[in-house]
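S.K.: sequence and predicted structure below; questions after.
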Amino acid sequence: MDSYDVIVIGVGSMGGAACNALAERGVSVLGLETYQPGHDQGSAHGGTRIIRQSYFEDPAYVPLLRSAYDGWRKLETESGRSIMNLCGGIYIGDPENPVFAGSREAAEKHGLAHEILDASEIRSRFPTMDPADDALALYEDNAGYVRPEETTIANAEVAARKGATLRFGEPVIWWGATPGGGVEVITPQGRYGGDRLIVTPGAWAPQMLADMGLPLSIERMIFHWFTPDFSAVPYEYWHEDRHPIYVEETHANQQIYGFPMTDGRDGGFKLGFFRVGTPTTANTIDRVVRDEENETMRDRARQLFPHLTGPVVQAKTCLYSVTPDEHFVVGTHPAHEQVSVGCGFSGHGFKFVPVIGEILADLATAGRTDHPVALFDPRRPALAAI
C-alpha cells in the first residue's frame, strides 16, 4: 500500500489549492479526484466567479480576502494562466439592505477604498443600469472576477510541478482513520495510507462526510447569459472595460449578481439569482434549464437592466452546498484530529480558494492556522444536528 504524508480527497477548487500549498512545503501529497480538472459537474465552472473585498456577508471575511488576493496573483504568476481581472464591483440596494449597508460597513471597518453612489450617479456612470430612485451603491475598484476552470487546472498543474501526485478519474469509495493515528483511503484502483487526510468534497459532502452529520443543503442553481439590446446601450458599456461585476437587492426583490461581458459580443451578459435554488444531490441534479426559468431570471434582471431584452445565449446549472448560517465549514474533523475538512462554501466561497488552500495545508501539517477561521468551526452551534 502506497503511503503519503497527506492525502487530499477532492482535487477541485479548494482541494487543488491545498495540494498546491502542501507540495510547496515539501510535503508528500496524494490528491484523488473523480473527474478531470476544470470539469462542469460541481461548483467551479461557468467561466467566471466574483471576487470582491467590501464583503457584506460579514466584515470578518475581509482579512481572508486580502490574503486570497495575494494568492490569486501568485497562482497567475506560477501557472502563466490569465485568471484574475479587476474590472471593479458595485453593490446596490435600498439604504437598509445588507447588500449596500453591509458592504459599506466592511469597507469602513477595514479602510477599503470605495465610493458611495446615488441612483442618478449609478445611471450616469453605468448606462446599462436603471436602479430604484432611492437605491444607493458602494463601488470599489478592487473587485472583479476570476476564471474557475483556469483556477482548478492551474492549481493542479502547479501542484504536480512541485511534486504532488494527482490521480484524476479515480473516485474514493471509502476512507477511515486507522488505529495508529493515520488514515486509509480506498478507490477502485487501490488502497492508500497517509498520516493526515484533507476532505474537500464539494456537493458530495453529505456522502463523504456522513459521520459529521452536517446540516448541508445541496441546491441546484442556474447561470444565465442574455443578449442585451445594443441599439439602446452600445456593446462597449456592457463590456468589462466599462462595466463592473454587480450585486443588487432593492426592497426585497431577491438578490441577483453577475458579470460584465467577458467573452466577446456574442458571449452574453451573465447573471443569476443568489440562493434561489431547488434541493438536489450531486448525483441526481437536473441539468436541463427550461424556458420558464430563463424568463423568470430575465424578468427580475430587467428591474435593473431594462435593455436586457435579446435572446438567451446559454444557461447552465451548478451546485451550491449551503450551511444554515451560510458560513463555511473549515477545520479539524470533530472525531479525527488527523482529518481536516473544507466544505459548505454556500455559493460565495470561490473567491477564497488560495487562502482556503493555505488554511487546509496549515491544519494538515501543524494542526492549527494563524488565519482567522473561528467563524467556520465545524463544532459551532449553527451546525448542531437539527
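M.R.: Thanks, I have the structure now.

S.K.: hey, let's count contacts and neighbours off CA atoms from now on
M.R.: Noted.

S.K.: so which residues of the protein form helices?
M.R.: Per DSSP state H, the chain carries helices over the ranges 13-24, 62-79, 98-109, 119-125, 148-161, 205-208, 291-301, 353-366.

S.K.: so Phe223 sits against Val313, correct?
M.R.: No: judged on CA atoms under 8 Å, Phe223 makes no contact with Val313 at a distance of 11.0 Å.

S.K.: out of these two, which sits in the busier spot?
M.R.: Neighbours per residue (other CA atoms under 10 Å) separate Phe223 from Val313, with Phe223 holding more: 19 against 14.

S.K.: so how far is Gly272 from the more buried one?
M.R.: 5 Å (CA to CA, to the nearest Å).

S.K.: endpoint to endpoint, stretch 108-115 covers what distance?
M.R.: Stretch 108-115: ends 11 Å apart by CA to CA.

S.K.: got another one to weigh against that:
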Amino acid sequence: MSQSFDVIVLGVGGMGSAACFELARRGRRVLGLEQFPLVHARGSSHGHTRIIRTAYAEHPSYVPLARRAFEKWYELEQLTGRHLLTECPCLNAGPPGSEHVEGVRASVRTHNLAAEELTGDEINRRYPAFRFPGDFTGVVEQAAGFLFVEECVRSHIDSAISFGAEIHPEEAVRAWKVVGDGVEVTTDRGTYRAAKLVVTAGAWATKLLASVGVPLRVMRQVLLWFAAGQRPELFRRDRFPIFIADVPGVPFYGLPAIDAFGAKVARHYGASELPDPDGVEWDVNSADVDVMRENLTTMLPGLGTFTKGQVCMYTVTPDRHFVIDLHPEFPQVCVACGFSGHGFKFAPTVGEILADLADGGATKHDISLFSARRTR
C-alpha cells in the first residue's frame, strides 16, 4: 500500500495532534501516524491536568509563546464546545536565591507582567495548606491555570479529522527517509509518501531523530495524587494555587484537588536519564511515593493518604530548552522534540509553528532558542 499526502505527522500526542489540526485547517492533506491508541498513557500527554503559566522561569523568550497558547486554547474551546482550560493562580516559591523564582522575576521584568511578591510567612497565611520556611520567597501570578490534558489532545485530533486529516492509531513507524524533494515513511501496514514530514514523536524521537543534532535523553517521572485530608477545603482551587516549589534536592510542583483523588503533586527533574523509552518502568512503586513524603510532611502537612499514581516521560535536552526547527540536513522535515517536562502548555502554539515551517520554512514566532543546531 502506498499513499501520498501533503504532510505526514509522526506521533499524534500533544504536539502532533496540534500540528495535524493546524495543517488540516489550512487545507493540507494530512496523515497522522500514532503507534499507540489515540490519547494514550505511554508518553508525555496524559495525567489529567497540566499547568499553564505565563511568567516563565525557564527564559523570557517563552512568554510570547505562552500568551499565544492561551489564545489558541480558548479558540479550541470555542471551536469544540469543550472545557479545556481552568484559570487558577500560580505560586512560584523557593529559598533565597532560588533559580526558579529569580527566573520568574526576570520574565516579569522583561515583559512587564502582573505579579505579586510574597514572603514565606505571607504565602502560608494566604494559602494555609502550605508550611513553607519563613525565609522562602514567592511570586504569584494570575495569568495561569491548568489544562485537562487528555481532553486537549482529543479535541485537537477530533478537530483535525473534521478538517479532513487522516489519523491512524496503533500504526508504528519503522523508518523514514528523504526521497527526492519529499519523504517516504514505512510502517507495519505500508509505505506513505509526502512533500513534508513533521516529527513529534516524544521520547521516541531518541530513535527517529538520532541525527537531529541536540542530544535527547528520557527521564521517568511520576505523577502522584493524595487525598485532601481532614480539611479538604484548603486544597480547593479557590484557596490553593497551582505551585512550583524550588526545594533543594527534590523540587516539586502541584495542583489543587479537583476530584475525589485529591491534590496532584510530582517531582520535577532529579531522576536518572535514559537513552530511550525502552527502559522506562511504567508501574508506580512505594519508592516513588516515599521520595515525595518528606516535602509533603513538612510543607503540605494537610494532605492525606496516597490515592493513585501514573508514570510519564520527559524527553530532555542538556539545556532543558525545546527543539523546534527544520531538520539540520533535510529542509522538508520539521522537528519538535525535547520538551523537557514543561512543553504541553505550548502545544497549540507549537502546532502553529510546525504548520508554518511545513508550509514555508519559517514562522513569525521567535524560535531561535530552540534551534536544532545549537551545541548543547
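M.R.: Great, that's in hand. On a predicted model such as this, the values are computed, not experimentally measured, just so you know.

S.K.: picking up where we left off before, now the helices of structure 1 in JSON lines, with mean neighbour count and distance to Phe56 of structure 1?
M.R.: Formatted as JSON lines, the helices of structure 1 follow (neighbours: other CA atoms under 10 Å; distance: least, CA to CA, whole Å):
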{"stretch": "helix 13-24", "mean neighbour count": "29", "distance to Phe56 of structure 1": "22"}
{"stretch": "helix 62-79", "mean neighbour count": "17", "distance to Phe56 of structure 1": "10"}
{"stretch": "helix 98-109", "mean neighbour count": "21", "distance to Phe56 of structure 1": "4"}
{"stretch": "helix 119-125", "mean neighbour count": "15", "distance to Phe56 of structure 1": "19"}
{"stretch": "helix 148-161", "mean neighbour count": "23", "distance to Phe56 of structure 1": "22"}
{"stretch": "helix 205-208", "mean neighbour count": "19", "distance to Phe56 of structure 1": "26"}
{"stretch": "helix 291-301", "mean neighbour count": "15", "distance to Phe56 of structure 1": "21"}
{"stretch": "helix 353-366", "mean neighbour count": "24", "distance to Phe56 of structure 1": "19"}
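
S.K.: so which of those helices is nearest Ile51 of structure 1?
M.R.: helix 62-79 (8.6 Å; CA to CA).

S.K.: elements contacting that closest one?
M.R.: For helix 62-79 of structure 1, the packing partners by 3 or more CA pairs under 8 Å, 6 or more residues apart in numbering; DSSP states H and E come out as strand 84-85, helix 148-161, helix 353-366.

S.K.: the last one aligns to what range in structure 2?
M.R.: Counting by TM-score structural alignment, helix 353-366 of structure 1 falls onto residues 347-360 of structure 2.

S.K.: after superposition, how close is that stretch to structure 1?
M.R.: Mean deviation of stretch 347-360 of structure 2 relative to structure 1 after superposition (mean CA distance after the TM-score superposition for structure 1): 0.4 Å.

S.K.: which residues touch the closest residue to Thr152 of structure 1 other than its chain neighbours?
M.R.: Beyond its immediate neighbours in the sequence, the residue positioned closest to Thr152 of structure 1 (CA to CA, 6 or more residues apart in numbering) is Ser13, lying 5.2 Å away. By CA atoms under 8 Å, 6 or more residues apart in numbering, the contact set of Ser13 of structure 1 is 44, 148, 151-152, 350, 353.

S.K.: tell me the contacts of the aligned partner of Pro251 of structure 2 in structure 1?
M.R.: Pro251 of structure 2 maps onto Gln255 in structure 1, with residues paired by TM-score structural alignment. Counting by CA under 8 Å, 6+ apart, Gln255 of structure 1 makes contact with 247-249, 273-274.

S.K.: now, which of these sits nearest Pro378 of structure 1?
M.R.: Nearest member of those to Pro378 of structure 1, counting by CA to CA, is Phe274, at 23.8 Å.

S.K.: hmm, Arg42 of structure 2 is touching Cys312, no?
M.R.: Yes: Arg42 of structure 2 lies in contact with Cys312 (CA under 8 Å); the separation is 6.8 Å.
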